[in-house]
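> Return a 3D structure for these sequence lines:
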Amino acid sequence: MAAMTTETRSDRLDAATLAHLQGWQGRSERLRDTVTAAPVAALSATLDRDDPAPDEGTPLPPLWHWLYFLPHARHSEIGADGHPKRGGFLPPVPLPRRMWAGGRLRWEPANPLQVGQRVERTSTIRSVTHKSGRTGELLFVLVEHSIANEAGLALTEEHDIVYRSAARPGDPAPAPQRPPLEGQAAWSRTVVPDDVLLFRYSALTFNGHRIHYDRRYVTEAEGYPGLVVHGPLIATLLLDLLRRELPGAQVAAFEFRALRPIFDLNPFSVHGRPSADGRRVNLWAQDHEGWLTMQAAATLA
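The predicted model follows:
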């Protein structure tokens, strides 16, 4: 993500490369895991929650399934950015910047994920699409995850991954946006994204991407002003706000889209506003200047 260079771009995708990458469409992998209690307790502490100690049968809060099915690449297989080297299940996209751009999730209310369950995730690459923008090449990879427990399907997730060309001096920056519901939040919370919060979330999700914890790398190699707050962490904080305000609510669906990075240099805020009928909750995050960084919505069961 965001490497700076003054040289001519060498990360163009020609027709042959694009055809090769699109050959990954339809590929699947299956992973198994157990919903153990320790990561649940650790994320609860990381989010500064006063939850009871999790035990067998404790429901898994929405998005906390991201604590499981973690990649375990050997150290020799890690790239310069801290991610596993390209290839394998995901296509070996040569573009240097990659980000988790958003997603859509649907839970099965009658079959919740719970601590103690053995679970299986089937992941399928649904599409690989290409676009050329003002700042270079873009490649969009859509991955669908289906998670099942002993009783059957529990969760379906669509995961949007975007690969981009390296940034160059003079590239136009995307125009920032104000939240559509700015000033209309029913709930708000300020979050201080210090080094410890980012480190603990990286550790819990076994995320070695150096932009989240290596200040020298992120500023010198990638050209960012500070450590980047994880997109999944921001999404988790949005639903955590909903859980704090509506403790008994059950989330049936959630969608989110990352629009602008948040850095650890300043506090940011998360906000929510339920619809008139109470079935849908609009959620969003803003940086310290008030710009919209993530837009989301939850549907309640």
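> Only C-alpha atoms from now on, for both contacts and neighbour counts.
Fine.
> So which bits of stretch 116-128 are buried?
By neighbour count on 16 or more other Cα atoms under 10 Å, the buried set for stretch 116-128 is Gly116, Gln117, Val119, Glu120, Arg121, Ser123, Thr124, Ile125, Arg126, Ser127, Val128.
> And stretch 277-291, by the same measure?
Here stretch 277-291 shows Arg280, Val281, Asn282, Leu283, Trp284, Ala285, Gln286, Asp287, Trp291 as buried, counting by 16+ other Cα under 10 Å.
> Likewise for stretch 21-33?
Leu21, Gln22, Trp24, Gln25, Ser28.
> ok, so of those residues, who is nearest Ala38?
Ser28 (28.9 Å; Cα to Cα).
> quick one: contacts for the residue nearest to that closest one when sequence neighbours are not counted?
Leaving aside its chain neighbours, Ser28 sits nearest to Thr124 (4.3 Å; criterion: Cα to Cα, 6 or more residues apart in numbering). In this structure, Thr124 makes contact with Gln25, Gly26, Arg27, Ser28, Glu29, Val143, Glu144, His145, judged by Cα atoms under 8 Å, 6 or more residues apart in numbering.
> One more, please, to line up against the first structure:
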Amino acid sequence: MPGITDWIGREEAAEDVLTPALAARFHATLALPGAAPREGEPAPRLIHFCLCQSVAPADALGEDGHPARGGFLPPVALPRRMWAGSEIAFAGDLTVGDHVRRTSRIVDVVEKEGRSGTLCFVTVDHRIDANGATMVRERQSIVYRDAGGAAPPSADAATAGTAVETIVPTPTLLFRYSALTFNGHRIHYDRDYATGVEGYPGLVVHGPLQATLLLHLAARVRGAPPDDFTFRSASPLFDGQPMRLHAGDVVDGRLDLWTAGAGGPVATRAQARWR
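Next up is the predicted model:
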């Protein structure tokens, strides 16, 4: 894939407003406890996934619903794109009403050979600023692969955590989260495309949605939101099947978390840390 490393160092910036309406919709979609935050109150963490998203017009989208390649992200020839994971550090909370600026920079583009064939990893650093301060730093990993299907996950069932919650990801939940994040990827809401084109058995549960649910589970376990949070996708989960959120024990300010289907392997691994 010659030329794609030329994208290293590219930057883009976008601005947005964390409105009360967005905070209320995020709170309702994730069924967070209590009342939704109001103007001037702290917003739920990872709501920044909903801010400063690309607003490519419909005729600039690829078949999969993502913006066509070759803009900010490099023109990787591999057809399947997924959010592989992120490392996130919080300096504090965004508040409802904040004017937010996200600055993004491509820091690496690497091609590898995996069990499912050729993979290309693009690493992007994001900085989220509000009120003259950097509130969130994130290193995001995006993976591109061919159309032959992902490598089969381990057949071993995930272990049970100390704390376990169960959610059934409905098509409505997936559609609403796609709308919140302005994510046009069709595997999350277009069943015919997900099954007929990309070969999945159902609609795919977003990795960042699973991560957000795990972060808020961590906050409930510890009684405070984490200062640092990492997550990485391991295998897919699909709509209509029970999704279990697991948390272990807090050890030295660290908490391991994971999602899994009933009797299935780990889908997303995460770790929350408190400084």
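> quick revisit: for the residue nearest to Ser28 of the first structure, give its distance to His288 of the first structure.
Separation of Thr124 of the first structure from His288 of the first structure (Cα to Cα, to the nearest Å): 37 Å.
> follow-up on the earlier one: of all pairs in the contacts of Thr124 of the first structure, which one is the farthest apart?
Farthest pair in the contacts of Thr124 of the first structure, by Cα to Cα: Gln25 and His145, 14.0 Å.
> quick revisit: in the second structure, what residue corresponds to the residue nearest to Ser28 of the first structure?
Superposed on the second structure with TM-score structural alignment, Thr124 of the first structure falls opposite Arg105.
> Helix, strand, or coil at Gln271 of the second structure?
The assignment at Gln271 of the second structure comes out as strand when based on DSSP: H, G, I helix; E, B strand; the rest coil.
> what does it align to in the first structure?
Per TM-score structural alignment, Gln271 of the second structure is aligned with Ala297.
> The spatially closest residue to Arg222 of the second structure that is not a sequence neighbour: neighbour count?
Nearest non-adjacent residue to Arg222 of the second structure, counting by Cα to Cα, 6+ apart: Val250, 7.6 Å away. By other Cα atoms under 10 Å, the residues close to Val250 of the second structure number 15.
> Val250 of the second structure -> the first structure?
Checking TM-score structural alignment: Val250 of the second structure goes with Ser275.
> Does its match touch Asn282 like I think?
Yes - the criterion here is Cα atoms under 8 Å, and Ser275 of the first structure meets it with Asn282 at 7.4 Å.
> In the first structure, what residue spans correspond to strands?
Here the first structure has its strands, by DSSP state E, at 28-34, 97-107, 118-133, 136-149, 152-164, 187-191, 251-258, 268-274, 280-286, 292-300.
> Which stretch of the second structure lines up against the fourth one?
Counting by TM-score structural alignment, strand 136-149 of the first structure pairs with residues 117-130 of the second structure.
> Buried residues, that stretch. List them.
Under 16+ other Cα under 10 Å, the buried positions of stretch 117-130 of the second structure are Leu119, Cys120, Phe121, Val122, Thr123, Val124, Asp125, His126, Arg127, Ile128, Asp129, Ala130.
> Superpose on the first structure and give me the mean offset of it.
Once fitted to the first structure, stretch 117-130 of the second structure is off its aligned match by 0.7 Å on average (mean Cα distance after the TM-score superposition for the first structure).
> contacting residues around that stretch?
Residues contacting stretch 117-130 of the second structure (Cα under 8 Å, 6+ apart): 48, 76, 78, 94, 98-113, 134-146.
> Stretch 22-35 of the first structure too?
Counting by Cα under 8 Å, 6+ apart, 68-69, 89-91, 114-129 sit against stretch 22-35 of the first structure.
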